[in-house]
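Trainee: Pasting a predicted model and its sequence here:
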Amino acid sequence: MTVAASARPVSPVAGPGVGPLLRSWRERRRISQLELALRADSSARHISFIETGRSRPSEEMVLRLAERLQVPVRERNALLLAAGYAPRYPETPLDDPALDALRDGLERLIRGYEPYPALVVDAGYTVVAANRGIALLLEGVPEKLLAPAPNAMRLALHPEGLAPRIRNLRQWRGHLLAQMEREIALHRSERLRALYEEVAAYPVPEREPEAEPAEPVPHFALPLRVEHAGRVLSFVSSISTFNTPMDITVAELAIETFLPADRATADHLRALTG
């Protein structure tokens, strides 16, 4: 659904109002009214009046406060509606022709990362693009987890997914669940909470003691250690998002790349895809 931007006031939506919503975001960020006022070039008195409903903020002020509070783009629309303004940020379907250049760029980016794994996920961890490195790691995963819209968290933690092959499953599982907890706190998404409850309930299989890696595991990041073709491959991951997105769909995309954590992993991947 595309939402047109407009400065024309509209009727506020039913709910607590923009003041309590802004106060909630400020408290979540653990900053005082004075600190927020300084960041937003305002006064603590004005911030207090907005939060208590004694003053109606302008559209510009709502957006400025949302920016200083690092409110997600989707939630900025909710703040604008609560203040009586039209939503500012559209939500363009990813398959819309308007995003052709974006999709092409993402595909080129993750293909260029080969032979190392890389994928693109949305706010619910649905995989919207993946390269051959990811396909290699997912060999043997049942089709029911791969189609029609695979979910990265299910692929990693489901007992029929990668979980039985992840040598440091408890560590990696803890990392993924903590990542989801942070996203839930930030976005307050019921969809994401339901996914979290599902994957957190998956059984964690008993494992034999881990074999030592061929090379020392780097201490700068937690590695993913996963079995493939009789070898244990080690990766460290990074996640990238878009700077200053003006569309909800784009704002909620994340690119995750997996860098080999040792020379043996890099050599193995190059040999397989060379």
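Mentor: Great, that's in hand. Numbering: from 1, shown residues only.

Trainee: okay, CA-based contacts and neighbour counts for the rest of this
Mentor: Noted.

Trainee: And the strands in the stretch 101-250 of the chain?
Mentor: 118-121, 127-130, 224-228, 231-240 (DSSP state E, counting those that start in this stretch).

Trainee: Using CSV, please lay out those strands together with distance to Arg74.
Mentor: As requested, the strands of the stretch 101-250 of the chain are arranged in CSV below (distance: least, CA to CA, whole Å):
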stretch, distance to Arg74
strand 118-121, 17
strand 127-130, 19
strand 224-228, 31
strand 231-240, 18
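
Trainee: just these: most buried one?
Mentor: strand 118-121 (a mean of 24; mean count of other CA atoms under 10 Å).

Trainee: which residues sit against it?
Mentor: 106, 110, 127-131, 133-134, 152, 253-258 (CA atoms under 8 Å, 6 or more residues apart in numbering).

Trainee: Closest one to Pro20 out of those, please.
Mentor: Leu253 (28.3 Å; CA to CA).

Trainee: how close does the nearest residue to the closest one once chain neighbours are set aside get to Ile110?
Mentor: Distance criterion CA to CA, 6 or more residues apart in numbering; nearest residue to Leu253, sequence neighbours excluded, is Asp122 at 4.6 Å. Applying CA to CA, to the nearest Å, one obtains 15 Å for the distance of Asp122 from Ile110.

Trainee: out of these two, which sits in the more crowded spot?
Mentor: Ile110 (23 against 19; other CA atoms under 10 Å).

Trainee: next up, a second structure to put side by side with the first:
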Amino acid sequence: MDTRLKPVGELLRAWRERRRLSQLALSLDAGISTRHLSYVETGRAQPSRETLLLLAGELEVPLRERNLLLLAAGYAPIFRETAMQAADFAPIRAALERILAAHAPCPAVAIDRHWNLVAANAGVAPLLEGVSPALLSPPANVLRLSLHPEGLAPRIVNLAEWRAHLMARLDRQIAESGDPALLGLRQELAGYPHPAEAQGDGALGELAVPLRLATPGGVLNFISTSMVFGAPRDITLEELAIEAFLPADDATARAMRSG
């Protein structure tokens, strides 16, 4: 954790401004006075641990950052971060494996908060043929795999459209979290060669942005869905997400069934 913490009031104000809330709106949501919130933000008042957690909850601050708020206010962190391979995490690993396996033969991956690959099902490996081994070395990053010129990018038929979709998701994540690692990843991705303009992709593109991937057996068309675990109390669990891909047409569904 960063030991050079800013004052807790300054951190709270930054989260409030990131969420585009006024002091009045936040104080009403949290059920505290606007004056007290103002005093907390300016350092004239020290928030209790309960008030700090209440404000963090209203601001939807990630658990990792709630620990930093607690530290900045002089309190001990309360949210733990369990290693993926820890014994306590076994039920989550089992659930993750069941979800990924159930989605096969369609591809699905589990990622962490920085889009690093945590797990993948059997449907993913065949789609990665020809990808540079360097991009597959742990920790393999899913966005880098998708958009790097030595990754999947040359085989993505609608690369400009798919890239715009991924970059927009990343931008929203950066705006919500303020994570400098994600900002660095975005700067890297922005430097990759890419088509100048995203074009619409027919009738399907009117509903959702598809992933159209060229393979030796023809073009596969997928739509994607994202899943997170509900009501997490652990940092690792909160930061896990599952990205699953579903056939967008009958030909792709047949190709998935036939392997």
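Mentor: Yes, it's here. Note that this is a predicted model, so its numbers are computed, not measured.

Trainee: For the counterpart of the residue nearest to Leu253 of structure 1 in structure 2, which residues are in contact?
Mentor: Counting by TM-score structural alignment, Asp122 of structure 1 corresponds to Asp112 in structure 2. With contact taken as CA under 8 Å, 6+ apart, Asp112 of structure 2 is in contact with 118, 236, 239-241.

Trainee: Narrow these to those that are buried.
Mentor: Among the contacts of Asp112 of structure 2, those classed as buried by 16 or more other CA atoms under 10 Å are 118, 236, 239-241.

Trainee: Now, these that are in helices?
Mentor: Thr236 (DSSP state H).

Trainee: Tabulate the buried ones among the contacts of Asp112 of structure 2 (CSV), appending distance to Gly202 of structure 2.
Mentor: Converted to CSV, the buried ones among the contacts of Asp112 of structure 2 look like this (distance: CA to CA, whole Å):
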residue, distance to Gly202 of structure 2
Val118, 33
Thr236, 39
Glu239, 34
Leu240, 33
Ala241, 29
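
Trainee: from the buried ones among the contacts of Asp112 of structure 2, which is closest to Pro133 of structure 2?
Mentor: Of the buried ones among the contacts of Asp112 of structure 2, the one sitting nearest to Pro133 of structure 2 (CA to CA) turns out to be Val118, at 17.0 Å.

Trainee: And that closest one, how close does it get to Leu53 of structure 2?
Mentor: Counting by CA to CA, the gap from Val118 of structure 2 to Leu53 of structure 2 is 30 Å.

Trainee: for Val8 of structure 2, same thing?
Mentor: 12 Å.

Trainee: three-state assignment of His268 of structure 1?
Mentor: Secondary structure, DSSP: H, G, I helix; E, B strand; the rest coil: His268 of structure 1 is helix.

Trainee: mind listing what it touches?
Mentor: Contacts of His268 of structure 1 by CA under 8 Å, 6+ apart: none found.

Trainee: Which position in structure 2 pairs with it?
Mentor: Per TM-score structural alignment, His268 of structure 1 is aligned with Ala255.

Trainee: circling back to that earlier point, so Val8 and Leu53 of structure 2 - more neighbours on which side?
Mentor: Taking neighbours as other CA under 10 Å, Val8 of structure 2 and Leu53 compare with Val8 leading, 23 against 17.

Trainee: Need the outlier residue of structure 1, farthest from its centre.
Mentor: Arg54 (35.8 Å; CA atoms, centre = their mean).

Trainee: still on that earlier bit, quick check, nearest of the buried ones among the contacts of Asp112 of structure 2 to Leu204 of structure 2?
Mentor: Ala241 (24.8 Å).

Trainee: nearest spatial neighbour of that closest one, skipping sequence neighbours?
Mentor: Excluding the flanking residues, the one nearest Ala241 of structure 2 by CA to CA, 6+ apart is Val228, at 4.8 Å.

Trainee: What residue in structure 1 is paired with the one you found?
Mentor: Under the alignment (TM-score structural alignment), Val228 of structure 2 maps onto Thr241.

Trainee: Correct me if wrong: its match contacts Thr257.
Mentor: No - using CA atoms under 8 Å, Thr241 of structure 1 makes no contact with Thr257, being 11.7 Å away.

Trainee: Give me the neighbour count for the aligned partner of Ser137 of structure 2 in structure 1.
Mentor: Residue pairing (TM-score structural alignment): Ser137 of structure 2 is matched to Ala147 of structure 1. Ala147 of structure 1 has 9 neighbours, counted by other CA under 10 Å.

Trainee: measure Ala147 of structure 1 to Thr126 of structure 1 for me?
Mentor: Taken as CA to CA, the span from Ala147 of structure 1 to Thr126 of structure 1 is 11 Å.
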